[in-house]
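Undergrad: Sequence plus the predicted model coming up.
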Amino acid sequence: MRHFVWERYWSVVKKEVIQIKRDRPSLAIALVMPLMLLFLFGYAVNTDVNDIQMAVWNQSPSAASRELVDQFVHTHVFEVAAHVSSYKEIEAMLDDGSVNVALIIGPDYTRKRDRNEPVDVQMLINGSDPNIARTATSQAQLIVQHQAITLQEMKLQKQGLGELEQPLGLDTRVLFNPNMESIVFNIPGLIGLIMQNVTMILTAFSLVREKERGTMEQLIVTPIRPLELMLGKITPYVGVGLFSFCLVLLVGTYWFGVPVKGSISLLVTLSVLFLVTTLLLGIFISTVAKTQLQAMQMAFAFILPSVLLSGFMFPRDSMPLVIQWLGGLVPLTYFLEILRGIFLKGVGIDALWKDVVGMSSFCLLILTVAILRFRKKIE
């Protein structure tokens, strides 16, 4: 039984380095595309809802009604886009999308407020986008409740009964992301997603390219073992991927202002493990695919489920248990927990060991399957 021979391994590494130097487009994909995608998605993927376009129908013009409108605007969640004078105008603007909400202040608003009588205001909300609708509803309720408490306190003070005391209070502290900015949550996830996609696509073409160019025959007559070939092919890409990872890490940290609160060395070490895993996944795809087109299709067939199942877009806790198990078959699931844990929480290996074990197990599994799939012969 032949053993692992370092000389054969290094010969494959040297061959692949030469191939990478000659294949300038692939090198550009590895170095330029991650930065381009990070800039693109870093600005495009934003779940914060601000400046919701609002139409105002103020049927009781007064200082009190203008104060209410100002309270909506001062939150920076709402922005007055138009003042209207009928439901017909509101309906038309909601239909064409020029506004998403409409605040309607009735003609008796000022009179009832001055008499300390109960009065309602109406808000019509476009529910096509549930995220905007939920934000608009919750913010409007908070504004109206605050205004109601203020009016009640003023009423009590006029009656000489003192200030209104709240029977129940809530002291909240938001940890890890105090301003609750979506970019702080998204940038680490984008780094993991981009690195997975780019590195996997690069190596997915590796063995397929050998088949299409006819160089596989040369490998057949050599004593190179499957493990030596696999590791030899991914080693140069680990270096390229690590360099690319450091670039997007610097951009995410300094350009987007998302600092790494934990250990940089731990982050880089676990990132190398993730890169090896995704590179092996690409090699596995190349052992199955017959052409580069098939390799591309298989790679993208894996990318979409990984985005949905890994927790990048949607919380995994809200998914059915079976879907969560499927997410456990995606290495990005573990790497996102590692990235966000080190970026946002500053935790160490003691808090991340389960994710490290999960990703390491997947790495060994995909390496074993790729070796079994690979046969040093042309089918």
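TA: That came through, no problem. Residues are numbered from 1 along each chain as shown.

Undergrad: CA only for contacts and neighbour counts going forward, please
TA: Fine.

Undergrad: where exactly do the strands run in this protein?
TA: Under the criterion DSSP state E, strands of the chain are mapped to 52-58, 78-83, 101-105, 121-125.

Undergrad: can you tell which of those strands is closest to Y43?
TA: With distances scored as C-alpha to C-alpha, the stretch of those nearest to Y43 is strand 52-58 (18.0 Å).

Undergrad: And stretch 306-314, what's buried?
TA: Buried residues in stretch 306-314, counted by 16 or more other C-alpha atoms under 10 Å: 306-312.

Undergrad: just checking, F72 touches I143?
TA: Yes. The criterion here is C-alpha atoms under 8 Å, and F72 meets it with I143 at 6.9 Å.

Undergrad: With neighbour numbers in mind, choose between the two.
TA: Counting neighbours by other C-alpha atoms under 10 Å for F72 and for I143 shows that F72 has the greater number, 20 against 14.

Undergrad: OK, contacts around the more buried one?
TA: Applying C-alpha atoms under 8 Å, 6 or more residues apart in numbering to F72 gives the contacts 78-79, 140, 143.

Undergrad: Now render those as CSV, adding distance to L326.
TA: Output for the contacts of F72, formatted as CSV (distance: C-alpha to C-alpha, whole Å):
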residue, distance to L326
F78, 40
E79, 42
A140, 39
I143, 42
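
Undergrad: who wins for neighbours among those residues?
TA: F78 (24 neighbours).

Undergrad: Quick one: residues contacting V240.
TA: Going by C-alpha under 8 Å, 6+ apart, V240 touches 30-31.

Undergrad: Please flag which of the buried residues of stretch 306-314 sit within helices.
TA: 306-309 (DSSP state H).

Undergrad: picking up where we left off before, now for the contacts of F72: which two are most distant?
TA: Among the contacts of F72, the pair separated by the greatest distance (C-alpha to C-alpha) is E79 and I143, at 14.3 Å.

Undergrad: which helices and strands does the longest helix along the chain pack with?
TA: The helix that spans the most residues within the chain, counting by DSSP H, is helix 130-158. Packing contacts for helix 130-158, counted by 3 or more C-alpha pairs under 8 Å, 6 or more residues apart in numbering; DSSP states H and E, involve helix 63-74, strand 121-125.

Undergrad: Pull out the buried positions in it.
TA: 132-133, 135-136, 139-140, 144, 153-155.

Undergrad: how much distance is there from it to the middle of the chain?
TA: 32 Å (C-alpha atoms, centre = their mean, to the nearest Å).

Undergrad: And for stretch 169-177?
TA: Going by C-alpha atoms, centre = their mean, the spacing between the C-alpha centre of stretch 169-177 and its chain's C-alpha centre is 23 Å.

Undergrad: Identify all contacting residues around it.
TA: Applying C-alpha under 8 Å, 6+ apart, the external contacts of stretch 169-177 come out as 180, 184, 344-345.

Undergrad: Can you get me the start-to-end distance on it?
TA: 23 Å (C-alpha to C-alpha, to the nearest Å).

Undergrad: One more to weigh against that first structure:
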Amino acid sequence: MRKTISSERSRGLSWGRIVAVLRKELVQLRRDRLTFAMMIGVPILQLLLFGYAINADPRHLPTAVVHVDAGPMARSVVRALENTGYFRVTAQVTDREAEALIAAGRVQFALVFPADFSERVLRGERPAVGVYADATDPAATGPALTALAALPSLALAHDLRGPLARLQGNAAPFELRVHRRYNPEGITAYNVVPGLMGVILTMTLVMMTAMAMTRERERGTLENLLATPVRPAEMMAGKILPYALIGYLQVLVVFAAARVLFGVPMMGGFAMLTLAVLLFIVATLAVGFTFSTIARSQMQSMQMTMFYFLPNILLSGFMFPFHGMPRWAQWIGEALPLTHFVRIVRAIMLKGAGWADVWTDAAAIAVFTVAVGTIAMLRYRQTID
């Protein structure tokens, strides 16, 4: 018998045997629909995100205008500002309100006119217009601030004609004074390192939690757990608490590196940061537990983790400016907990924000946690049944 088998193998390749193995793999792939869906879905997701959502040159950034002067010169400057393509005026507010909007991350810039701007331009006094910029993300503010260089000499070209043409002399009729807030040196590490807390937690905790339950299922020990009087909520809590402690350890390592190695400032309170981390860890672990109730193997758990991780890292504002993405991509990003956690961490560490500034982002994470946790509990009950 052995001689017969070895003699058949020695005859060379057999297309019949290759086709038989091929058919077997196709049947197995058809049965594993989740893996097949991931193989098709991940490339499509990458194509859509990188092709449409990602923008390294963000434009139409939200801008507030402190419009004390309602004269024609100020209106011309605002129109010229929007014509650059980098600014989109979303609000006309007071100086204090502009500061609050920048601190909360709702606008990227604020343009502040003096009260008598138009009159001073006509008198040839070259008044100064203030530009406040949220410089926590240098990639978002850099190109826009560069576009402002030509604004003073071009913005009033249509207004200063005829007898007023003399005001368009060698010097521009007004000047811009840029104030970069929260990261005036434009250090990239100040923006990236705080966001790494959320990225690391998302990647590791979702995968570890998702694989924990599927490992029990693969090893056949899940049936023993289901035979015990442990309730679904108790099972979920017991499974995720060890990983919550691991998540806190990861945060401490990143925070220590941020302070010691990169010199990232800590303007807010550490207790507030701890509470924000706890809220995000619970949300992340709820996602992992939900995946564990869907996946049938550890390989599927890893595939689902990568499918979840990809939009989080690309649409959260961690790698690319959030306001530079198209509106539909921003809507998707708003549904992801990492988007809100990155905002909270950067606001606490770089801006010294309080709960009044970040409560909306914290509430969004809490709503996400409740929704995903409910799905996880319902699916776990179905597993028991």
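TA: That came in fine, so what should we check first? No experiment lies behind these values; they were computed from the predicted model shown.

Undergrad: gap between G198 of structure 2 and A147 of structure 2?
TA: Between G198 of structure 2 and A147 of structure 2 the distance is 32 Å, computed by C-alpha to C-alpha.

Undergrad: again, but for G41 of structure 2
TA: G41 of structure 2 is 39 Å from A147 of structure 2, where distance means C-alpha to C-alpha.

Undergrad: How about D385 of structure 2?
TA: For D385 of structure 2, the distance to A147 of structure 2 under the criterion C-alpha to C-alpha works out to 62 Å.

Undergrad: Next: M235 of structure 2.
TA: The gap separating M235 of structure 2 from A147 of structure 2 is 56 Å, by C-alpha to C-alpha.

Undergrad: S263 of structure 1: how many residues sit nearby?
TA: Counted with other C-alpha under 10 Å, S263 of structure 1 comes out at 14.

Undergrad: Map it across to structure 2 for me.
TA: Matched by TM-score structural alignment, S263 of structure 1 corresponds to G269 in structure 2.

Undergrad: what's the counterpart of P178 of structure 1 in structure 2?
TA: Structural alignment (TM-score structural alignment) places P178 of structure 1 against P184 in structure 2.

Undergrad: residue contacts, the alignment partner in structure 1 of V370 of structure 2?
TA: V370 of structure 2 maps onto L364 of structure 1 when the alignment is built from TM-score structural alignment. If a contact means C-alpha under 8 Å, 6+ apart, then L364 of structure 1 has no contacts.

Undergrad: switch the cut-off to 10 Å
TA: 277, 280, 370 (C-alpha atoms under 10 Å, 6 or more residues apart in numbering).

Undergrad: any idea which of those is closest to S318 of structure 1?
TA: Proximity of the contacts of L364 of structure 1 to S318 of structure 1, judged by C-alpha to C-alpha, is greatest for T277, which lies at 26.9 Å.

Undergrad: tally of neighbours for that closest one?
TA: Using other C-alpha under 10 Å, T277 of structure 1 is surrounded by 27 other residues.

Undergrad: State the distance from the residue lying closest to it once chain neighbours are set aside to K290 of structure 1.
TA: Nearest non-adjacent residue to T277 of structure 1, counting by C-alpha to C-alpha, 6 or more residues apart in numbering: C363, 4.8 Å away. As defined by C-alpha to C-alpha, C363 of structure 1 lies at a distance of 23 Å from K290 of structure 1.

Undergrad: The two: which has the busier surroundings?
TA: The neighbour comparison of C363 of structure 1 against K290 (other C-alpha under 10 Å) goes to C363, with 21 against 16.

Undergrad: So that one sits against G282, correct?
TA: No. In this structure C363 of structure 1 lies outside contact range of G282 using C-alpha atoms under 10 Å: 11.7 Å.

Undergrad: just to revisit the earlier point, who wins for most neighbours among the contacts of stretch 169-177 of structure 1?
TA: Compared across the contacts of stretch 169-177 of structure 1, V184 has the highest neighbour count, 22 neighbours, by other C-alpha under 10 Å.

Undergrad: so where is stretch 319-335 of structure 2 in structure 1?
TA: Under TM-score structural alignment, the alignment places stretch 319-335 of structure 2 onto residues 313-329 of structure 1.

Undergrad: what comes into contact with the matching stretch?
TA: Outside of stretch 313-329 of structure 1, the residues that reach it under the criterion C-alpha under 10 Å, 6+ apart are 45, 47, 186, 189, 305-311, 333-334, 355, 358-359, 362.

Undergrad: now stretch 258-270 of structure 1
TA: The set of residues that contact stretch 258-270 of structure 1 without belonging to it, under C-alpha under 10 Å, 6+ apart, is 176, 183-188, 242, 245-246, 249-253, 271-272, 274, 276, 335, 338-349, 356, 359-360.

Undergrad: Now that stretch: buried residues?
TA: For stretch 258-270 of structure 1, the buried set under the neighbour-count rule, 16+ other C-alpha under 10 Å, comprises 258-260, 262, 267, 270.

Undergrad: re earlier: just send the contacts of L364 of structure 1 back as TSV, with distance to P320 of structure 1 too.
TA: Formatted as TSV, the contacts of L364 of structure 1 follow (distance: C-alpha to C-alpha, whole Å):
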residue	distance to P320 of structure 1
T277	26
L280	29
A370	30
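
Undergrad: list the contacts for A289 of structure 1?
TA: Residues near A289 of structure 1 by C-alpha under 10 Å, 6+ apart: 204-205, 207-208, 283, 295-298.

Undergrad: So which of the residues you listed is the closest to D95 of structure 1?
TA: Using C-alpha to C-alpha, Q297 is the member of the contacts of A289 of structure 1 that sits closest to D95 of structure 1, with 39.1 Å.

Undergrad: give the contact list for that closest one.
TA: With contact taken as C-alpha under 10 Å, 6+ apart, Q297 of structure 1 is in contact with 201, 285, 289, 303.

Undergrad: which position in structure 2 aligns with it?
TA: Residue correspondence, TM-score structural alignment: Q297 of structure 1 in this structure matches Q303 in structure 2.

Undergrad: Out of the contacts of stretch 258-270 of structure 1, which end up buried?
TA: 176, 183-188, 242, 245, 249, 251-253, 271-272, 274, 276, 335, 338-344, 346-347, 349, 356, 359-360.

Undergrad: count of residues packed around A376 of structure 2?
TA: The local packing of A376 of structure 2 (other C-alpha under 10 Å) involves 24 other residues.

Undergrad: what's near enough to touch the residue nearest to it when sequence neighbours are not counted?
TA: Nearest residue to A376 of structure 2, sequence neighbours excluded (C-alpha to C-alpha, 6+ apart): T290, at 4.4 Å. Neighbour list for T290 of structure 2: 206, 209-210, 213, 236, 372-380 [criterion: C-alpha under 10 Å, 6+ apart].
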